[in-house]
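S.K.: The following comprises the amino acid sequence and a computationally predicted model.
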Amino acid sequence: MRIALSTIGSRGDVQPFVLLGSALRARGHDVWLATTPEFENLVQGAGLEFRQLGSFGAGYVEEIMSHPRVQEALRRGPSMYRMAMAAPRPSAAEQLAFTEAMVASAEGADLIINSNLTRIGALAQPGVPWCSVSAWPVTETAAWPALGAPEWPLGGAYNRFTHRAMGTLEWLVYRAGVNQARRASGLPRAGFRSPFRDDGRTRPILYQFSPQIFAPPRDWPEQCHVTGYWSDNTRWEQSAELTEFVEHGAPPLVTTFGSSWLPCGTDLLRATLDAVRATGHRMVIIGGPAADIPDDLDVFRSETADFTWLLPRAAAVLHHAGQGTTAAVVSAGVPQVVVPCYADQPLWARRMHTLGVAPAPVPYAGLTGEKLAAAVRIATTDPEIAARAMKLADAVRGDPGVEAAADVVEAYADSVSR
C-alpha cells in the first residue's frame, strides 16, 4: 500500500509522523511524508521519502511566532483565537497554493494520513480514503468543552455546543480555499456542514496521547483511537560536557520550552534564571535565546540533549506543555513545573496538575521569577508529586503507542479496499 503522510509545524508536530511512517514502512508499505523543508533530513534519516509541500517554505512558523503582534497577544493570555487574529494572514492566492501543494504531495497514494492543519488537502483529493492524527482532543463530547472555549460549568449540552461552534468557525476559515481546490479537481463545492465532524465516525482519528492522561469519554464514536504516546526511545547524541555536568553534582532542574522559546523566549529565560537564583538549584537549559548566563549561577546550556537519558536524572523539568515535550517528561517519571504559553498547552498543563505530577501551572501571561520559584520549591520538595510521577510513567510505558496506530491504519485500509 502507498501511504502519504502530511503535517506542518514544529518538530513536535513532525516527529510523531516520522515514527508512524517508520512503523508502517517496517510493515512493508511504501510511505512518504510531506512537510516543510527544514525537516527533510529528519524524514530521510528515518528511511522515508520526503516530499516538500510545494512552495510552502522554511521559516513559516518562525515568521508567525516571532511577529510582534503575536508576541504581545501571548503576553495577554494563551487564547489561540487572539493569537490567530494577531498573526499575519496569508492571501487567498497563498491559501490556494498551499491547498494545491497538499493535493500534489499525495499524488499516487492509496491512503492519506493528515494532521489537524493539513487535512484540508484531502478534501480536494477525489477518491482517496484518508484519516487524521490529532495531538489533542477535538471530537465532540459532553464530557468537556472544546479547546479554547470558556470552561463554564454548564453541563453536557453546553460542552457539545462549544464543539459544534468551534468546528463551524474552523470550517468557515478553510471552506473557500478548499472549494477553489475542489473546483480545480472537478469536484462539487463543499457545503457549510464541516466535513471534519465525520472524523472518528466514518473514518479513524488517531490520538497520539496516552489514555492514562486523557481517557476517551463514553460518548466518543468507536473510530476515535487513543493509542498512547508515540515514542521509540531513540537515543540522541549529546556533548560529553553536558553528561559530565549532570553526573557531577546534585540532580539539576532541566528547562526545555521547545516551540515556546521563539515567541516567548526572552521572558521565559529571564524568569528561569531568576528562579534558579532564588532556589539555589543547578540547571540545564535546552535551547532558548542567546544570552549571557550570570557567573554566580550553576547553569549549563545546550541546544540539544538526549531526553531519554537526561530527563529521568532531573530534580524537576520546567516546560511549556507542548504535547511532545509533555509525553517525554511524563515518560521520564519526574516532577514537573509547567508554563503554558498558547494553543493546547494550557490543556496539558492542567492535566499534569490534576494528575498530581506538577504544582498548579504558572501561565506565561503574568510570569515572574518569583512565581516560577514558588512552583519549583513545591515540585522538588513534595514527595507525593515524585511518587505520582513515577507511578504515571510506569502506566504510560505500558501503552501500545505507535504500533496501535499502525494497526488502525492497516485495518481501515483493508476495510475501504473491500
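M.R.: That came in fine, so what should we check first?
S.K.: going forward, measure contacts between C-alpha atoms and count neighbours the same way
M.R.: Fine.
S.K.: Looks to me like Ile285 is in a helix.
M.R.: No - using DSSP: H, G, I helix; E, B strand; the rest coil, the secondary structure at Ile285 is strand, not a helix.
S.K.: Now do the contacts for it.
M.R.: Going by C-alpha atoms under 8 Å, 6 or more residues apart in numbering, Ile285 touches Val254, Thr255, Thr256, Val299, Phe300, Arg301, Ser302.
S.K.: Ok, Asn114 next?
M.R.: Leu5, Ser6, Thr7, Ala122, Trp130, Cys131, Ser132, Val133 are the contacts of Asn114 under C-alpha under 8 Å, 6+ apart.
S.K.: Among those, which one lies nearest to Leu33?
M.R.: Checking the contacts of Asn114 against Leu33 with C-alpha to C-alpha, the nearest one is Leu5 at 4.6 Å.
S.K.: ok, so what distance separates the closest one from Ser22?
M.R.: 11 Å (C-alpha to C-alpha, to the nearest Å).
S.K.: Compare the two and say which is more crowded by neighbours.
M.R.: A count of neighbours by other C-alpha atoms under 10 Å puts Leu5 above the other of Leu5 and Ser22, at 28 against 20.
S.K.: Number of residues surrounding the closest residue to Val402 other than its chain neighbours?
M.R.: Distance criterion C-alpha to C-alpha, 6 or more residues apart in numbering; nearest residue to Val402, sequence neighbours excluded, is Trp230 at 4.8 Å. Trp230 has 26 neighbours, counted by other C-alpha under 10 Å.
S.K.: Just to check, Gln345 is in contact with Gln323?
M.R.: Yes - if you go by C-alpha atoms under 8 Å, Gln345 and Gln323 touch, sitting 7.3 Å apart.
S.K.: Could you give me the buried positions within the longest helix along the chain?
M.R.: Assignment by DSSP state H gives helix 156-184 as the longest helix of the chain. Neighbour-count burial for helix 156-184 flags 158-164, 166-168, 171, 175-182 (criterion: 16 or more other C-alpha atoms under 10 Å).
S.K.: Skip ahead from that helix and say which helix or strand is next.
M.R.: strand 205-207 (DSSP states H and E).
S.K.: hang on, Ala87 packs against Glu63?
M.R.: No - if you go by C-alpha under 8 Å, Ala87 and Glu63 don't touch, sitting 9.3 Å apart.
S.K.: quick one: which of those two has more around it?
M.R.: Neighbour count, other C-alpha under 10 Å: between Ala87 and Glu63, Ala87 has more, with 19 against 13.
S.K.: this is the comparison structure:
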Amino acid sequence: MRVLLTTYPEKTIFQPMVTLAWALRTAGHEVRVATQPGFEDVITGAGLTAVPVGRRGVGNWRRLTEAYPDLAEAERVGLPSPYDAAVSGVGTREEMAEGYASILELWHKQNNFPLVTGLVEFARAWQPDLVIWEPTTYAGAIAAKACGAAHGRLLWSIDVFGAARERFLSLGPGPGPDPLAGWIAGYGRKYGFAFDEELITGQFTIDPVPDPIRLDTRLPTLPVQYVPYGGAASVPDWLKRRSDRPRIGLTLGTTATEHFGGYTVSVPDILAALSDVDAEIVATLPDAEAAKVTEVPANARIVPYVPLHALVPTCAAVINHAGPGTYLTTARYGVPQLAVPWEFDEPELARRATVHGSALTLTGSEVSGKAVRAGVLRLLSEPSFTTRARELAARMAATPSPNDVIQALEDHVARRNA
C-alpha cells in the first residue's frame, strides 16, 4: 500500500505517529509524512520520508497567546468548549456550536488552511491507498476524500474530539449552524464531494490510550499499544547505573516553556520540599527553568533532557504534568505518577489515572512543595499505587502492537476497494 500520514507541524503531535509509520514501513508499505514546509528535519530525523506541502503558517500556540495575551501567565486548567462537553456531559447544542465556531478560528482553520490545497494536490498525484491523520488535521480527511483513499484518525490522547462530536450530534440537528461540518463541507464543494461525518471522525480511529483510561466512543476503534518515541536521544552514563535509593522523576513537558510563559508550578519549591526525602530526584528542565533553581538539593540531579523511556523504568515514581506522551510512557512501565496538570486534556487524563488508582493528582491552588512531598511519600509507601500501575502496564503490553495493527489496516483498505 501507499500510506500518507499527515499532521500540523508540532513535535508533540507528530511523535506519536512515528512508531506506526515504522511498522508500516517494516511491513513493506510505502510511507510518506506530509505537513507544512519547515518541519522536514523533524520527520527525516525520525527515519521517515517528508513531503512539504502548502505553505508555512503561524504556530498554533503563538496564535493562542496572541489572541489571549494573559494566557501565557494564567493558571491553565481544563478543556475548552466544545471539548469540555465530551467529559462533563454538560452543554447545550447552542453552547457547543459557539465553542466549535471559536475553536475553528483559533485552531483548526489556521492549522489546516495552509495545508489543504497542497495536500490535496499531492494526494491526487501520489494516489495513496490510505491516509492516516492526526485528529484535528482535517486536511487529511479532505485529501483522502478528494483522491478516493481510505482514511482514519490516529489519536495522541483521550478522544475528546470524537466524544464531543457524538454529543453534539446527539443533541439533534437544531435550528442553528454546525460550524465544523459547514467549514469542511465548503472544501467538499471545492473538490467535488459531499460532506459526511467520516470527514470529522474518520472511517476508523487508532487509539493508544489503554482501557480503563480511554475515553470510549461508539466510533470504530483499533486499540494499539503505546510505544514511546521522543526524538533522537542517547542514554547518559549516570543512567546506566542503578541508583542506591529510590529514584523520583520530575518532568513537566515542553509546551509550557516553548509556547507559554513557563511552568505553573514552582520547581524550586518542589525540590526544596523533597530535599529531605531518602530518594534521588532527577529533574529534566530546560535551561530557562533550570536557571530558576538557585540551590540544588544534595539529593537532586538537574538535566536538560534525558530519554523518558530510559529514565522512567528506573523510577519508583514520576512527577509530571499528565501530558499524554509523558503519561503514557510512564504508564507503559508500571510506575506510579503524581500529576500536576495544567491545560487541555491533561486534567481529565490525570483524573482518570487517579480514579484508576495508579496516580495522584494536584491541580491549581492545591499544588505546593508541601503537597507534592506528601503525594510522593504516599506513592512510595502505599503499595496499591504500584500494584495498580503494574496492572495497567500489563494491560498495555497485552494490547496489539503497532505491527499487529497493520493487518487490520490492510483489511480495511481491501474492503474499501472491493
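M.R.: That came through fine. This is a predicted model, so every value here is computed, not measured.
S.K.: Which one of Gln345 and Gln323 of structure 1 is surrounded by more residues?
M.R.: Gln345 (23 against 20).
S.K.: Distance of the spatially closest residue to that one that is not a sequence neighbour relative to Pro361 of structure 1?
M.R.: In this structure, Gln345 of structure 1 finds its nearest non-sequential neighbour in Ala321, 4.8 Å apart by C-alpha to C-alpha, 6+ apart. As judged by C-alpha to C-alpha, Ala321 of structure 1 and Pro361 of structure 1 stand 10 Å apart.
S.K.: what do these two both touch?
M.R.: Val338, Val339, Pro340, Ala349.
S.K.: Secondary structure element holding the nearest residue to Ala50 of structure 2 once chain neighbours are set aside?
M.R.: Spatially, and ignoring its direct neighbours in sequence, Ala50 of structure 2 is nearest to Val33 (5.0 Å; C-alpha to C-alpha, 6+ apart). Using DSSP H and E, Val33 of structure 2 falls within strand 30-35.
S.K.: Helix 179-191 and the lengthiest helix in structure 2, what's the angle between them?
M.R.: Selection of the longest helix in structure 2 by residue count, based on DSSP H, yields helix 109-126. Counting by axes from the mean of the first three to the mean of the last three C-alpha atoms, to 10 degrees, helix 109-126 of structure 2 lies at 30 degrees to helix 179-191.
S.K.: next helix or strand past helix 109-126 of structure 2?
M.R.: Counting by DSSP H and E, the element that comes right after helix 109-126 of structure 2 along the chain is strand 130-133.
S.K.: That next one aligns to what range in structure 1?
M.R.: Mapping strand 130-133 of structure 2 onto structure 1 (TM-score structural alignment) gives residues 111-114.
S.K.: Now do that stretch: distance to the chain's middle.
M.R.: In terms of C-alpha atoms, centre = their mean, to the nearest Å, the centre of stretch 111-114 of structure 1 is set 18 Å apart from its chain centre.
S.K.: Once aligned, what mean separation remains between that stretch and structure 2?
M.R.: Compared with structure 2 after the fit, stretch 111-114 of structure 1 shows a mean deviation of 1.1 Å (mean C-alpha distance after the TM-score superposition for structure 1).
S.K.: Tell me the helices and strands packed up against the helix or strand harbouring Val246 of structure 1.
M.R.: Under the criterion of DSSP H and E, Val246 of structure 1 resides in helix 240-247. If you count contacts as 3 or more C-alpha pairs under 8 Å, 6 or more residues apart in numbering; DSSP states H and E, helix 240-247 of structure 1 packs onto strand 299-302.
S.K.: Summarise which helices and strands the strand it packs on is packed against.
M.R.: Checking 3+ C-alpha pairs under 8 Å, 6+ apart, strand 299-302 of structure 1 ends up next to helix 240-247, strand 283-286.
S.K.: Which among these is found nearest to Gly59 of structure 1?
M.R.: strand 283-286 (20.6 Å).
S.K.: Report the aligned residue range of structure 2 for that closest one.
M.R.: Against structure 2, strand 283-286 of structure 1 falls on residues 281-284 (TM-score structural alignment).
S.K.: Mean deviation, the matching stretch versus structure 1?
M.R.: Superposing on structure 1 places stretch 281-284 of structure 2 at an average distance of 1.9 Å from its equivalents, by mean C-alpha distance after the TM-score superposition for structure 1.
S.K.: List the buried residues for that stretch?
M.R.: Residues of stretch 281-284 of structure 2 classed as buried by neighbour count (16+ other C-alpha under 10 Å): Ile281, Val282, Ala283, Thr284.
S.K.: Could you dump those into TSV with distance to Val160 of structure 2 added?
M.R.: Shown next, in TSV, are the buried residues of stretch 281-284 of structure 2 (distance: C-alpha to C-alpha, whole Å):
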residue	distance to Val160 of structure 2
Ile281	34
Val282	32
Ala283	30
Thr284	29
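S.K.: Kindly indicate which of those residues lies nearest Val42 of structure 2.
M.R.: Distances from Val42 of structure 2 to the buried residues of stretch 281-284 of structure 2, taken by C-alpha to C-alpha, are shortest for Thr284, at 21.2 Å.
S.K.: Thr255 of structure 1 matches what in structure 2?
M.R.: So, by TM-score structural alignment, Thr255 of structure 1 is matched to Leu250.
S.K.: that's a strand at that match, yeah?
M.R.: Yes - with three-state DSSP as the criterion, Leu250 of structure 2 is part of a strand.
S.K.: what separates it from Gly192 of structure 2, distance-wise?
M.R.: Shown here: Leu250 of structure 2 relative to Gly192 of structure 2, a distance of 51 Å by C-alpha to C-alpha.
S.K.: The two: which has the busier surroundings?
M.R.: In this view Leu250 of structure 2 and Gly192 are compared by other C-alpha under 10 Å, and Leu250 has more residues nearby, 22 against 11.
S.K.: That one against Thr284, yeah?
M.R.: Yes - counting by C-alpha under 8 Å, Leu250 of structure 2 touches Thr284, with 6.3 Å between them.
S.K.: so Leu20 of structure 2 touches Leu409, yeah?
M.R.: No - Leu20 of structure 2 is not in contact with Leu409 according to C-alpha under 8 Å; the separation is 11.0 Å.
S.K.: aligned partner of His151 of structure 2 in structure 1?
M.R.: By TM-score structural alignment, His151 of structure 2 lines up with Trp130.
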